[in-house]
Structure formats: structure tokens, C-alpha cells
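J.: Pasted the sequence and its predicted model underneath.
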Amino acid sequence: MNIDWSISKKRGNFRPILTYAITLTDFEKSLAMPPVRTTSTIPKPPEVGWTHCWPDQHERTDWKPSEYYQLAAPSHKEKETLVTLKLPWRESNEYPEVEESLAILRDAFEKALITSMNSTAVKTQGSLKTSASAKGIIAPTFAAERILQSVARKTA
């Protein structure tokens, strides 16, 4: 799994945008990896639909986060996922929780990967033949039928 991420913000009162892409390797896809979800430490800003946050509003006040984003790695049916999230406005433009949260997602994915790898491949086949007890029951009828067929051929 490869995770590439970036944070971009326009000058002014715009909220930063986190964009991350997760790409699974062919090997990970071949294991039928389940989708993995984690709760991040990335706070979801109030009025998350807004692209901006004005001074003295929402996270630019004494705001305490109450919701956090869920992060997800794709299932084996998707090779890649691309996600964009709005981050809360910060004067410092520092978001250490982004890398921390993506590392948590990676660790959860690796646990699922190990579990999937430990489910080893198997190819089994077999064959069963008529049992001796059934042959004992069938044999007299089969022998009589063959004798009758042989007699019928000779008389024909």
C-alpha cells in the first residue's frame, strides 16, 4: 500500500484541503484485502461544507473538536482511492495529526494484510469408489445381468 498526501490552502480565510491517495499493490489486491477503516485524530471542522472560516467564527474561536474524520483504505475491488477532506483553519498551518492518522491507517491495514497472508492457499482433490459392502450387494445382480446378456448374444 502506498499513501500519498498533500495539504493545500489558498491565501486568506480559506480552509486547508487534505488530499490523500491510497494505492494497493497487485499482491495486496490478490489477497482479497478487506476495506480498512480507522477513526483519525483529524478534527472535522464545524460547518464542514464551508470552504472558508472567518475571524471570530467556528474554529477561530475557543472551539473544541467534537467530530473526527474516518479514514479508509480501499478493498481489493478498488486499486486506488482518492479522498479530499477540509481541515480546520489554523494560523500556524501545521497539521501533525494528518501524518499520525495516516500512519494509524497504514498500521491497521498491515494487520489486515498479515491476517490475509496467513490464510494459506489450498488445492485439494480426491476420489471415492464404490465401497466393498455395496459391491457385495451389487455383484450378484451385475453378474446375473452379464450372464443373461452373454446368453442372449449367443442365441441371437
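T.: That came through, no problem. Treat the numbers as computed from the prediction; the structure is a model and nothing was measured.
J.: C-alpha only now, for contacts and for neighbours.
T.: OK.
J.: quick one: Phe27 from Met117, how far?
T.: Distance, Phe27 to Met117, by C-alpha to C-alpha, to the nearest Å: 10 Å.
J.: quick one: which of those two has more around it?
T.: Between Phe27 and Met117, Met117 has the larger neighbour count (other C-alpha atoms under 10 Å), namely 15 against 12.
J.: which secondary structure element contains that one?
T.: helix 96-118 (DSSP states H and E).
J.: Below is an additional structure, to be compared with the one above:
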Amino acid sequence: MVIPHYGDPAPTLRLIGALRGQEPLVPERIIVSDDASPIPFPRTEGVEVVRRPRNGGFGSAVNSGMELVETPLALVLNSDLAVGETFVRDLVAAALPWQPALVGPQLRDPSGAPQWVGRHFPTVAHQTVEWLTPLARFRHFDV
């Protein structure tokens, strides 16, 4: 389990507390990837902390934490996530029939309404436009 961290450690500590209380699947290993936070993540019993030398953003923090994962399944959680006491069990059970897969839980806002957090993978057309955009700087040159 990898939790990227930056900023106030309180939300991350709350999440870790909730994860330790999971029924019946308590995570065996919790890794906090501190992304060069101005407030370093404190030493916490049962938590491995990897501190990045400089801030690289969410993806870099995830990658730094994932380098330590040695299991076939990994869970990446935002540090401010609030989870119920059967979150890990429920997520693993829902994902099991789809393996290998990248899955995510249905998130809800404070009022209980579902939130959409997915992203569309880029299409070939989207990737082509992104690749060709830097070439636009040459459009005014005579050939």
C-alpha cells in the first residue's frame, strides 16, 4: 500500500489509523512516499517512509513508493482519503474477477453523492496532436 504525502501529515496519519483498523484484511505493509514535503512525514510505527530529495508531484511520489512494493497487488491511496472499516476487503473482492486490472473505488463527496474521478486514456488522434504541436513553431519559416 502506497500513500503519497505532501504538506500537513494529519490527514495521512488519519488514513493510516483507518487502514490499521480494517476488517478482516489489515494491510501488511504501508509505505508513505514523502514528496519533499516542507513538513516531513513523521516516523510512525509500522510505516515505511521514503522521502524524495525534491518534489516531483503525485506521479513521482507514487513511483518512489511503488519501488518498494514486492507483492503482486498494490494499492495507491490519496493521503486525504476517508475509508470505511471494510474498504480493503471490499476493494480486493470487487477487483478479483478483473485481474490483471487497474481498478479504483467509487468515491463520494461529503454529502454522499458519487464523484467521478476517472480519466479517459488518450486517443491516437490526441497523442498525434500533442506530438505535432511543438512543430507548429516552424510554421512561419520559408522552406
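T.: Arrived safely. Given the structure is predicted, the values throughout are model-derived calculations rather than measurements.
J.: How alike are these chains, TM-score-wise?
T.: Overall, the chain-to-chain superposition scores 0.22 on the TM-score scale (TM-score structural alignment, normalised by the length of structure 2); 60 aligned residues with a C-alpha RMSD of 5.5 Å.
J.: if we can go back for a sec, what residues sit buried inside the helix holding Met117 of structure 1?
T.: For helix 96-118 of structure 1, a neighbour-count test (16 or more other C-alpha atoms under 10 Å) marks 98, 101-102, 104-106, 108-109, 112-113, 116 as buried.
J.: and of these, the nearest to Thr41 of structure 1?
T.: Using C-alpha to C-alpha, Ser101 comes nearest to Thr41 of structure 1 of those, at 6.0 Å.
J.: Report the secondary structure state of the residue lying closest to the closest one once chain neighbours are set aside.
T.: Closest residue in space to Ser101 of structure 1, ignoring its immediate chain neighbours: Ser40 at 5.0 Å, by C-alpha to C-alpha, 6 or more residues apart in numbering. Recorded secondary structure, Ser40 of structure 1: strand (DSSP: H, G, I helix; E, B strand; the rest coil).
J.: Distance check, Ser40 of structure 1 against Val83 of structure 1.
T.: 14 Å.
J.: Comparing those two, which residue is more hemmed in?
T.: Ser40 (21 against 12).
J.: my guess is that one meets Ala72, correct?
T.: No - if you go by C-alpha atoms under 8 Å, Ser40 of structure 1 and Ala72 don't touch, sitting 9.8 Å apart.
J.: Quick one: list the elements packing against the helix or strand containing Val32 of structure 2.
T.: Under DSSP H and E, the secondary-structure element containing Val32 of structure 2 is strand 30-34. Here strand 30-34 of structure 2 touches strand 2-5, strand 47-51, helix 58-66, going by 3 or more C-alpha pairs under 8 Å, 6 or more residues apart in numbering; DSSP states H and E.
J.: change it to 6 Å
T.: In terms of contacts (3 or more C-alpha pairs under 6 Å, 6 or more residues apart in numbering; DSSP states H and E), strand 30-34 of structure 2 is packed against strand 2-5, strand 47-51.
J.: which of the ones you listed sits most buried?
T.: Among these, ranked by average contacts under mean count of other C-alpha atoms under 10 Å, first place goes to strand 2-5 (a mean of 27).
J.: Now the element after it, going C-ward?
T.: helix 10-20.
J.: List the buried residues in that next one.
T.: Buried, per 16+ other C-alpha under 10 Å, within helix 10-20 of structure 2: 11-13, 15-16, 18-19.
J.: Now do that helix and strand 30-34, the angle between them.
T.: 170 degrees (axes from the mean of the first three to the mean of the last three C-alpha atoms, to 10 degrees).
J.: Now tell me what touches stretch 18-31 of structure 1 from outside.
T.: Stretch 18-31 of structure 1 is contacted by residues 1-7, 76, 79-85 when judged by C-alpha atoms under 6 Å, 6 or more residues apart in numbering.
J.: Among those residues, which one sits closest to Val36 of structure 1?
T.: Out of the contacts of stretch 18-31 of structure 1, the member with the shortest distance to Val36 of structure 1 (by C-alpha to C-alpha) is His76, at 10.6 Å.
J.: Show me the contacts of stretch 18-31 of structure 1 that map onto strands.
T.: Mapping these onto strands (DSSP state E) picks out 2-7, 80-85.
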